[in-house]
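Trainee: Sequence plus the predicted model coming up.
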Amino acid sequence: MSDSAKLILDGNLQVFFYDHLQEFNTRSLSPLSTETIFYSSLVMDRFGNSEKFFDQVNGRAREKILGIKLMESSQFPRELQKNALKEIAEMSLLLCGYFYDSLNKKIIDVKYYEDVGKIAYTKLNSFCPSAYDVPSFYKRMASNFSDVTMLMSLVSKKYSKETDPALPWLILRDRQVS
């Protein structure tokens, strides 16, 4: 059976994503922290259910408009604002990472979603100045946003039907993969 035809039989999607993110992270010239990889795998697991990726409007699924949600979040009470910022940041991370190629078909490019995600993580840091026993964790997520999305994109490409799994991976900045 070819690698692309194999089923993923891991009972825990978060562990599956963690293992693959960590695999690419170890090949990086500037590896990310274990906490960052762990958190990123949780994000990927959380949005493994596509229902969390869409809003329901009049009984129909509609893409979440993250820029508008970011602006609206500033009007929310503190706890709701914190939750909204986390969701916006995480969705931006996943869009720019795992679903990077799908953004090529959109009018708004990856840079927009990257900026929205970084802003949301920076604002979230003021609500949660520490996470996973790491000071300024979400501020670090904002500064490592591009590196995290690169790893997510590599995991996505690894399981894409178009990608030859036998190809060697060299991890560089700016989405250059060879």
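Mentor: Sure thing, it's come through.
Trainee: going forward, measure contacts between C-alpha atoms and count neighbours the same way
Mentor: Noted.
Trainee: Can you point out the buried residues in the helix or strand hosting M141?
Mentor: Assessed by DSSP states H and E, M141 sits inside helix 137-143. By neighbour count on 16 or more other CA atoms under 10 Å, the buried set for helix 137-143 is 137-142.
Trainee: With respect to L124, which of the residues you listed is nearest?
Mentor: Y138 (6.5 Å; CA to CA).
Trainee: picking that back up, can you tell me which of the buried residues of helix 137-143 is nearest Q81?
Mentor: After measuring the buried residues of helix 137-143 against Q81 - CA to CA - the closest member comes out as Y138, at 14.8 Å.
Trainee: one more structure, for comparison:
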Amino acid sequence: MEKVNEVFFSEKGLTSTSASHLADLAQKTVLGNEAKLKNMSFITTKVDIVGSLSESGKTVSLGYDEKGLSEVKGLLEEIAEMNAFCAWMREAIKAKEREIQQINRCSFDEWCQLFGYPVIEKTELPKEIRAEDLIAEMNVKERNRYFTLEAIAATIGKYIHPGGKFSDAREELLTKTMKPYTADGIERIP
């Protein structure tokens, strides 16, 4: 494990999904607080109809009073705390991803050494058998038979699989068997 990533790992912790979810919740708190601060104004605006006897008018927007101003500091502090929390969670997720990538790049022998397991002596694995290799070993008669059978299978498949003529005719028969008459009274099966 890289030294820079060690701070994010312990015996107990969160999954990447949980960390991401918590960061998303914190981001919603930030957006809510930013919305409150976005409409900050120190001016209260009132309107009234010309000639109206009312002197108070209708309030269009409220300016921040002392109570509103006292909330600004708390909103800013909470935004800063939530942003710091989000940064921590996102960095932890990135650290986990980097460690997983590093493990995935390890060979089996490196992994054994890294975790203190004895390295097993290598054995020769059997060669992968491919269709091309089998075909290459066939004589002319066998290869001709292979391609003939392949062509027959493809031709039959074309007609019996969905969308093929045989398949469509079968569906039509099943439909007419299950619904021998139409709504207009015409018989479908002779």
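Mentor: Thanks, I have the structure now. Keep in mind the model is a prediction, meaning the values are calculated, not measured.
Trainee: Just give the TM-score of the two.
Mentor: TM-score for the superposed chains, counting by TM-score structural alignment, normalised by the length of structure 1: 0.26, backed by 72 aligned residues with a CA RMSD of 4.5 Å.
Trainee: packing partners for the helix holding M141 of structure 1?
Mentor: Here helix 137-143 of structure 1 touches helix 110-127, strand 130-131, going by 3 or more CA pairs under 8 Å, 6 or more residues apart in numbering; DSSP states H and E.
Trainee: swap the cut-off to 10 Å and go again
Mentor: Helix 137-143 of structure 1 sits against helix 34-46, helix 78-96, helix 110-127, strand 130-131, helix 145-158, with contacts defined as 3 or more CA pairs under 10 Å, 6 or more residues apart in numbering; DSSP states H and E.
Trainee: Look at E172 of structure 2 and say how many residues are nearby.
Mentor: For E172 of structure 2, the count of nearby residues is 12 (other CA atoms under 10 Å).
Trainee: mind listing what it touches?
Mentor: 166, 178 (CA atoms under 10 Å, 6 or more residues apart in numbering).
Trainee: What lies in contact with the helix or strand where K36 of structure 2 lies?
Mentor: Assessed by DSSP H and E, K36 of structure 2 sits inside helix 16-38. Residues outside helix 16-38 of structure 2 that contact it (CA under 10 Å, 6+ apart): 13-15, 68, 71-72, 74-76, 78-90, 92-94, 96-97.
Trainee: same thing but at 6 Å, please
Mentor: 75, 79, 82, 86, 89, 93 (CA atoms under 6 Å, 6 or more residues apart in numbering).
Trainee: So the third one versus M178 of structure 2, what's the distance?
Mentor: Yep, that's M82 of structure 2 we're talking about. Distance of M82 of structure 2 to M178 of structure 2, computed by CA to CA, to the nearest Å: 64 Å.
Trainee: So between those two, which is more surrounded?
Mentor: Taking neighbours as other CA under 10 Å, M82 of structure 2 and M178 compare with M82 leading, 20 against 9.
Trainee: what about the closest residue to the more buried one other than its chain neighbours, neighbour count?
Mentor: The spatially closest residue to M82 of structure 2, leaving aside those adjacent along the chain, is A26, at 5.4 Å (CA to CA, 6 or more residues apart in numbering). Other residues near A26 of structure 2 come to 20 when the count uses other CA under 10 Å.
Trainee: Repeat that for K96 of structure 2.
Mentor: 19.
Trainee: who's in contact with it?
Mentor: Applying CA under 6 Å, 6+ apart, no residues qualify as near K96 of structure 2.
Trainee: remind me, longest helix of structure 2?
Mentor: Ranked by residue count, the top helix of structure 2 under DSSP state H comes out as helix 66-105.
Trainee: right, and the helix or strand after it?
Mentor: Scanning onward from helix 66-105 of structure 2 (DSSP H and E), the first element met is helix 108-114.
Trainee: re the thing from before, make CSV from the helices and strands packed on helix 137-143 of structure 1 and add mean neighbour count to it.
Mentor: Formatted as CSV, these follow (neighbours: other CA atoms under 10 Å):
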stretch, mean neighbour count
helix 34-46, 19
helix 78-96, 21
helix 110-127, 21
strand 130-131, 14
helix 145-158, 22
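Trainee: And the ones you listed: which comes nearest R62 of structure 1?
Mentor: Closest among these, using CA to CA: helix 78-96, at 14.1 Å.
Trainee: who does the closest one touch, helix- and strand-wise?
Mentor: Packing contacts for helix 78-96 of structure 1, counted by 3 or more CA pairs under 6 Å, 6 or more residues apart in numbering; DSSP states H and E, involve helix 110-127.
Trainee: try 8 Å
Mentor: Short answer (3+ CA pairs under 8 Å, 6+ apart): helix 78-96 of structure 1 packs on helix 34-46, helix 66-73, helix 110-127, helix 145-158.
Trainee: I'd assumed I88 was in contact with L70 of structure 1.
Mentor: Yes. Between L70 of structure 1 and I88 there is a contact at 6.9 Å, judged by CA atoms under 8 Å.
Trainee: joint contacts of the two?
Mentor: Common contacts of L70 of structure 1 and I88 (CA atoms under 8 Å, 6 or more residues apart in numbering): 116, 120.
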